[in-house]
Every structure is written in structure tokens, then in C-alpha cells.
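1. Need coordinates for the below:
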Amino acid sequence: MKNFIQTGEILEVTAPYDVASGGGVLVGSIFGFAVTSAVSGDKVNIKRKGVFEHAKTSAQAWTQGAALYWDNTAKVLTTTASGNTLVGAAALPAANPTAIGRIVI
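-> Here you go, the predicted structure:
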């Protein structure tokens, strides 16, 4: 195929804020987890497919398959849609309270 560029599983973006390796990165509607740490304005590779563990809104219970959103202010995953960006689904249930959840993107 002449127009194929890359798989897109790992994508280089400009870090919109300082991010540690494994941290969530949202650039417009593109979301992934940083492969390495980066400071705001630097290039960083993000992984856009797979199952990841990440901080979540502690006071929420997740069911497997629940829609998950990125809270770009708190830098956590949440089930709250309002004001947040849809980024994936809960790979496993998560109890209330727990600080970490698993997402599939």
C-alpha cells in the first residue's frame, strides 16, 4: 500500500506538559502513555495501544468495560465524562477506593 506511514501504536508528539515515563499524555484528541519522561515542549513517544495501569479517581468503582476518560487537570483516569476526554475502557474492575486501575486503549 503506497499511502501507509506507520502502525501508530507508538507515536511521537510534543509533550503538552512535563510527564514522567508511564504518565498519560493528551494532545488534542490523541492519547497515550509516555514511553520516556519529557518536559513540556520536548518530543516524546507515546504508546497508544495495550493494557496499562495508571492512577484513577480513587472514589470511583469501575466495572470491566466501563468507558474511561482522561482528567487532564488531575492527570488521572475517571468514569466522569463531563469535561474529560474518552480514552479507553476499564480492562478489569476496580474497587472504590483504590488509587490504580487498568485501562485498555
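
2. make it CA atoms for all contacts and neighbour counts henceforth
-> OK.

3. Show me where this protein has its helices.
-> Along the chain, no stretch is classed among the helices by DSSP state H.

4. residues contacting residue 61?
-> Contact analysis of residue 61 by CA atoms under 8 Å, 6 or more residues apart in numbering lists 93, 94, 95, 96, 97.

5. if I pick the second one, what's in contact with it?
-> Spelled out, it's residue 94. So, once contact is read as CA under 8 Å, 6+ apart, residue 94 ends up touching 60, 61, 62, 63, 100, 101, 102.

6. The fourth one too?
-> With contacts defined as CA under 8 Å, 6+ apart, the neighbours of residue 96 are 58, 59, 60, 61, 62.

7. Return the entry from the residues you listed with the maximum number of neighbours.
-> residue 62 (23 neighbours; other CA atoms under 10 Å).

8. in terms of contact, does it touch residue 97 like I think?
-> No. Residue 62 lies out of contact with residue 97 (CA atoms under 8 Å); the separation is 10.2 Å.

9. Would you mind measuring from the residue nearest to residue 36 when sequence neighbours are not counted to residue 60?
-> Distance criterion CA to CA, 6 or more residues apart in numbering; nearest residue to residue 36, sequence neighbours excluded, is residue 21 at 4.2 Å. Distance, residue 21 to residue 60, using CA to CA, to the nearest Å: 25 Å.

10. Next, the second sequence, to be compared with the first:
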Amino acid sequence: MKNCVADGNTIDFTATADVASGAPVLLGKVLAVSLGNVVTGEVGVGVTEGVFELPKVTADDITQGGQVYIKADGMITSTASGNTLAGKAWADAPNPSDTVWVKVNA
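-> Here you go, the predicted model:
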């Protein structure tokens, strides 16, 4: 097929701040998880499909299958207002846990 430009599993991005390997990166409305450390101004690669353990707001009580959102600081939350959809919780992450498994972009 001549018009296929990418498989959609990864996306290149230019880091606007230093990014650690495994950190979430919000690209508009797409959540990517960085495959490696990326220095500000450099191009990195992020994964846009799959389930990842990501940092969450400790006080949130997130249940399996629930919608989750990403805050501007990269933390996952159950609060939609003012945040961007990140995907679905793959497992329960009760208060006071500090991570949650997220199926990104789901």
C-alpha cells in the first residue's frame, strides 16, 4: 500500500524539556511513553500503544477499566476537568498508591 506512512505504534517528538526513559509525553491529545532519555531540543521516540506503569496522583482511587487523564505535570489522575484523556486503567490503583497501569490512548 503506497499511502501507509507509519504503523502508529511509535511517534517521533522534539523534547521541550528533558524526558526520562519511560516518562509520559503529551503531544497534543496523544500520549506517548518515551523509549529513552531525551535532552531538551533533541528528537525522541515515544510508544503510543500498550500498557505502561505511570505515576499517578497518590490520593486518587482509580478502578480497573476507568478513564484516566494526564495532568500538565505528567501525573495520571481520575479527574477529567482541566486534564487530557490518557487512556484506561488496566488495574486498580487505590489511594495511596503512586502508580497506575494505563492502556494509553484507549
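
11. quick one: TM-score?
-> The TM-score (TM-score structural alignment, normalised by the length of the first structure) is 0.93; 104 aligned residues with a CA RMSD of 1.0 Å.

12. just to revisit the earlier point, between all of the contacts of residue 61 of the first structure, which two are at the greatest distance?
-> Farthest pair in the contacts of residue 61 of the first structure (CA to CA) is 93 and 97. Separation: 11.9 Å.

13. And these two? Which one has more around it.
-> Neighbours per residue (other CA under 10 Å) separate residue 93 of the first structure from residue 97, with residue 93 holding more: 15 against 12.

14. and the more buried one, what does it touch?
-> 61, 62, 63, 64, 101.

15. can you tell me which of the residues you listed lies nearest to residue 70 of the first structure?
-> Distances from residue 70 of the first structure to the contacts of residue 93 of the first structure, taken by CA to CA, are shortest for residue 101, at 12.6 Å.

16. Residue 90 is in contact with that closest one, correct?
-> Yes. Residue 101 of the first structure is within contact range of residue 90, at 7.5 Å (criterion: CA under 8 Å).

17. What segments of the first structure are strands?
-> 10-14, 24-27, 30-34, 43-47, 51-55, 67-71, 76-78, 85-90, 100-104 (DSSP state E).

18. Distance to residue 41 of the first structure added to the contacts of residue 61 of the first structure, as a markdown table?
-> What follows is these, written out as a markdown table (distance: CA to CA, whole Å):
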| residue | distance to residue 41 of the first structure |
| --- | --- |
| 93 | 35 |
| 94 | 34 |
| 95 | 36 |
| 96 | 35 |
| 97 | 34 |
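
19. follow-up on the earlier one: out of the strands of the first structure, which is the most enclosed?
-> Among the strands of the first structure, ranked by average contacts under mean count of other CA atoms under 10 Å, first place goes to strand 76-78 (a mean of 26).

20. Average offset of it relative to the second structure?
-> Superposing on the second structure and averaging over aligned pairs (mean CA distance after the TM-score superposition for the first structure), strand 76-78 of the first structure comes out at 0.6 Å.

21. What is the distance between that strand and the centre of its chain?
-> Chain-centre distance of strand 76-78 of the first structure: 8 Å, with CA atoms, centre = their mean, to the nearest Å.

22. what's it packed up against?
-> Counting contacts by 3 or more CA pairs under 8 Å, 6 or more residues apart in numbering; DSSP states H and E, strand 76-78 of the first structure is packed against strand 51-55, strand 67-71.
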